[in-house]
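**Q** no FASTA, just this:
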């Protein structure tokens, strides 16, 4: 059986090159490694100014990745001084990716910034700087956990984790979080008062605030997120075949 093709969004960032500072496509290989290990074939989607309408023609699932902050203009707010790494070209590109994925009814796995983007595009907004007792930007290695989340019984996330316990360790690299939920989203994991995962009731979307791609080689629950996502993409192939 052929591997389902998983589109993986990549960041655009100015980086030093032999030609001087240039805009470059940037993506941590932990994302693509996790997809490949789970049985999918990652297809990197670099930011383009005018994404073609057929960009997702041969794609079976979409992963929206982490990175710098969204432009607060997307949810109608002025930026807090802590906002960093805004790239309006990436915002526009990923908006187009998300909208096309919804039109094609693709399964979507959204991670960190990706979860925030999904929420904003469904009419929600963000907390631009978290104030919480938990540290959400860890200094220990990324494959280690920072805190625990409490999952919602009966949710897809809880089913994927496959444990009788409703508490799971996760890593953490974010200074923003979801405030008001977007339309059609339900919370499926929390850490204190911070939303850590959401799922859609009207689309195949699972979104998490932590970075499971770094923990996946060491934690079967985190790897299961990618396995389940790739399996849903494979199911879609068999459904439309």
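**A** All right, it came through fine. Here the structure is a predicted model, which means the values were calculated and not measured.
**Q** use CA for all of it now, contacts and neighbours both
**A** Noted.
**Q** residues touching the residue lying closest to residue 171 once chain neighbours are set aside, list them.
**A** Distances taken as Cα to Cα, 6 or more residues apart in numbering put residue 145 closest to residue 171, at 4.2 Å, once the chain neighbours are dropped. When contacts are counted by Cα atoms under 8 Å, 6 or more residues apart in numbering, residue 145 touches 169, 170, 171, 172.
**Q** quick one: buried residues of the longest helix seen in the chain?
**A** Determined from DSSP state H, the single longest helix within the chain is helix 220-240. Using 16 or more other Cα atoms under 10 Å as the test for burial, helix 220-240 gives 221-234, 236-237.
**Q** comparison target below:
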């Protein structure tokens, strides 16, 4: 049996390697390694024209990866001064990928920003600066540091079948999901932050607010790859 092909949305950034300083298409290799560890074949999907989203037809699964803040205009809000500079190319690309995945029934896993993109795709909104709501910065301590927060998953949820009932997760986000029409919140942090969303009408349409690629538990990736085998 062939290994499922899993697409990963990627950055297009100014980068340096060897003697070169140029734009590059890149993603932390932990994402691809996690897909490989789960039995899949990772393929990077850098931002491009929205009609390129037809590539989803060739995939067995899709991951919307972490990254910068979603542009607030996408959910009808004005930008908070603490919201990062917009990346309209990536927003448009990932929303187009989700459009195609929804039409085809492609399994989808959203990670960190990916969860937030899935909420916006569903017509939802984001809280632009989470510390204003929860009163602390444990979800993103600053710089390149990760926060560690306790998370409880809902009974009979997909996320619970993949990672268990209670866990400590590593996270790096200063924004969070506020409104998520059509999606069910199936995990929360102790402070009430939405940590997972699922579409109950789809076999595998799951987003999580944490970064599972930085841990040793590849349950979420295995679930996506196994679902891709059945698609």
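**A** It's in. Note that the structure is a prediction, hence the values are computed from the model and not measured.
**Q** thinking again about what came up before, out of the buried residues of helix 220-240 of structure 1, who's nearest residue 130 of structure 1?
**A** residue 222 (24.3 Å; Cα to Cα).
**Q** wait, doesn't residue 79 of structure 1 sit right on residue 70?
**A** No: at 9.7 Å, residue 79 of structure 1 does not count as touching residue 70 under the criterion of Cα atoms under 8 Å.
**Q** of those two, which one has the most company?
**A** residue 70 (25 against 13; other Cα atoms under 10 Å).
**Q** report the contact partners of the more buried one.
**A** Here residue 70 of structure 1 is in contact with 86, 87, 88, 91, 113, 116, 117 (criterion: Cα under 8 Å, 6+ apart).
**Q** need the buried ones from the residues you listed selected in PyMOL.
**A** Those of the contacts of residue 70 of structure 1 that count as buried under 16+ other Cα under 10 Å are selected in PyMOL with:
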select buried, resi 87+91+113+116+117
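**Q** out of the contacts of residue 70 of structure 1, which comes closest to residue 17 of structure 1?
**A** residue 87 (19.4 Å).
**Q** and that closest one, what does it touch?
**A** Counted by Cα under 8 Å, 6+ apart, residue 87 of structure 1 has contacts 12, 68, 70, 71.
**Q** and the helices in structure 1, which stretches?
**A** So, for structure 1 - with DSSP H - the helices run 29-37, 88-104, 113-121, 156-161, 212-215, 220-240.
**Q** how many degrees apart are the longest helix of structure 1 and helix 29-37 in direction?
**A** 60 degrees (axes from the mean of the first three to the mean of the last three Cα atoms, to 10 degrees).
**Q** residues touching helix 220-240 of structure 1, excluding its own?
**A** Helix 220-240 of structure 1 is contacted by residues 3-6, 34-35, 38-40, 60-61, 106-109, 157, 160-162, 212-213, 215-217 when judged by Cα under 8 Å, 6+ apart.
**Q** just stretch 156-163 of structure 2 next, same as before
**A** 153, 154, 186, 187, 196, 198, 204, 206, 217, 219, 220, 223.
**Q** surely the fifth one meets residue 185?
**A** It refers to residue 196 of structure 2. Yes: applying Cα under 8 Å, one finds residue 196 of structure 2 in contact with residue 185, separated by 5.7 Å.
**Q** now the common contact residues for the two.
**A** Common contact partners of residue 196 of structure 2 and residue 185 (Cα under 8 Å, 6+ apart): none.
**Q** ok, these two, which is more surrounded?
**A** Remark: of residue 196 of structure 2 and residue 185, residue 196 carries more neighbours, 30 against 22, as counted by other Cα under 10 Å.
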